[in-house]
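**Student:** The following comprises the amino acid sequence and a computationally predicted model.
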Amino acid sequence: MAGLLSKFRSAITIFFFLFVVAVSGKPHRSSQILRPAVGFGKEKMSHLHFYFHDIVSGPNPTAVQVAAAASTMKSPTFFGAVVMIDDPLTEGPDPKSKLVGRAQGLYALASQQEAGLLMVMNFAFMGGKFNGSTLSILGRNTVFSKVREMPVVGGSGLFRFARGYAQAHTHTLNLTTGDAIVEYNVYVIHY
């Protein structure tokens, strides 16, 4: 029994030694200042202007309800509904104007007192200078406010390390169909 205990202690000692060697190295400092990698250049601010087409009616909707609570239809604000989107972004308010990208993600009706949405979406750009780049939006959108402001929380491509805000203004809302065209002004700081 003593020999087995001795071998067990030796094994534990070797394991501990290897563990210490594996995790040692350069110590991590949580207060260390990190700088962007070489090649990012100087920060700049861009202003993007486009129109968001949220189409819930017709044979080819771009916004589709994917979940709801049992009480959602009884709620005056449709509280609990979740809608998945793949909405076109265009240069002008006309749906036939030049496509610049798509808003992809979801919105959820998150307020019991007003039409308040939780917006979680990426603006995926498909042309021009920002082709292939995205901006990520996460915020509150009170639909019937004149202007709504939501934060830009990140991005990809030319929008790496992006931060800023998006202002939404309803251009048109068809109360019969629920279709909406929303004007967006996005101000973003990026490299």
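**Tutor:** Here it is on my side, so go on. These numbers were taken from a predicted model, which means no experiment stands behind them. Residues are numbered from 1 along each chain as shown.
**Student:** hey, let's count contacts and neighbours off CA atoms from now on
**Tutor:** Noted.
**Student:** Which secondary structure element is home to the spatially most central residue of the chain?
**Tutor:** Closest to where the C-alpha atoms of the chain average out (Cα atoms, centre = their mean) is S136, at 3.4 Å. Applying DSSP states H and E as the criterion places S136 in strand 134-142.
**Student:** Counting by contacts, list what whichever helix or strand comes after that strand packs against.
**Tutor:** Per DSSP H and E, the first helix or strand lying C-terminal to strand 134-142 is strand 148-156. Packing partners of strand 148-156 (3 or more Cα pairs under 8 Å, 6 or more residues apart in numbering; DSSP states H and E): strand 134-142, strand 163-173.
**Student:** Below is an additional structure, to be compared with the one above:
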Amino acid sequence: MEKKTILLVLALLFCCMSIQVHSKYHSENKNGFHYKEKVTNLHFYLFDFLTGKNPSAVEIARPNRPVGAKASTPFGHIYAIDDPLREGPDENSTVIGNARGFYLSTSQSEDLTLLMNVDFGFTKGEFNGSSISVVSRNPVTEPHRELAVVGGRGKFRLARGFAELTTYYLNTTNGDAIIEYNVTVLHY
């Protein structure tokens, strides 16, 4: 019996020991994190169209029961988007990227509110190949609103910041909209 107890104690001790493992999977930055933080201001227009021959936003899910207020984007509906980002509010202005992701209509009242999960990818200029990520509540019926920038890639690594939105054009019947974005991004 004593031999079994000693073996059990040794087995438990062996299981509790930590063994240092060296591999190429992980390495520590011995110099520390010494990148200088930058502040970048972006200005562009997002074109979100639910109508036409080639809409940039399409409904991908809806509740299977009647919902509250009649609206172009009623409560519980989810839309996938691939919206062009343009330099100006005119449809002929230069496309500088796209907003891809989805938004969910989250308001049961007539004050349209969306939960947005969108990656704003830039395809022209200094930030070509970089993007910022926005995950935030968007109270669409407010003329001026603010969304959170929660990340980024490329030149916007470790991004954080905010986007101030102003509705340039909104068709409340069909949901088509042009939104002006003024974005302040802190990144490395």
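**Tutor:** Cool, got the structure. Predicted model, so just to flag it, every value in this text is computed and none were measured.
**Student:** For the strand holding S136 of the first structure, list every residue counted as buried.
**Tutor:** T134, L135, S136, I137, L138, G139, R140, N141, T142 (16 or more other Cα atoms under 10 Å).
**Student:** Stretch 46-66 of the second structure now?
**Tutor:** L46, F47, D48, F49, L50, S56, A57, V58, R62.
**Student:** Same list (these) but as TSV, adding distance to N31 of the second structure.
**Tutor:** Listed next are the buried residues of stretch 46-66 of the second structure as TSV, based on distance: Cα to Cα, whole Å:
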residue	distance to N31 of the second structure
L46	41
F47	44
D48	45
F49	49
L50	50
S56	46
A57	46
V58	48
R62	51
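**Student:** which one of those is nearest F127 of the second structure?
**Tutor:** F127 of the second structure lies nearest to L46 out of the buried residues of stretch 46-66 of the second structure, by Cα to Cα, at 16.7 Å.
**Student:** Residue range in the first structure corresponding to stretch 144-156 of the second structure, please.
**Tutor:** Aligning stretch 144-156 of the second structure against the first structure (TM-score structural alignment) gives residues 147-159.
**Student:** Map E87 of the second structure onto the first structure.
**Tutor:** In the first structure, E87 of the second structure lands on E91 (TM-score structural alignment).
**Student:** Let me know the helix or strand that T77 of the first structure is in.
**Tutor:** Using DSSP H and E, no helix or strand contains T77 of the first structure.
**Student:** For the helices and strands packed on strand 148-156 of the first structure, give me JSON lines that also has distance to F16 of the first structure.
**Tutor:** JSON lines is the format used below for those (distance: least, Cα to Cα, whole Å):
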{"stretch": "strand 134-142", "distance to F16 of the first structure": "44"}
{"stretch": "strand 163-173", "distance to F16 of the first structure": "44"}
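**Student:** and K96 of the first structure, which of these is closest to it?
**Tutor:** strand 163-173 (15.2 Å).
**Student:** Only the buried residues of the closest one, if you could.
**Tutor:** R163, G164, Y165, A166, Q167, A168, H169, T170.
**Student:** Go through these and name the one nearest A2 of the first structure.
**Tutor:** R163 (63.7 Å).
**Student:** thought that closest one was touching S156?
**Tutor:** No. Contact criterion Cα atoms under 8 Å: R163 of the first structure and S156 do not qualify, at 11.3 Å.
**Student:** Understood, closing this out.
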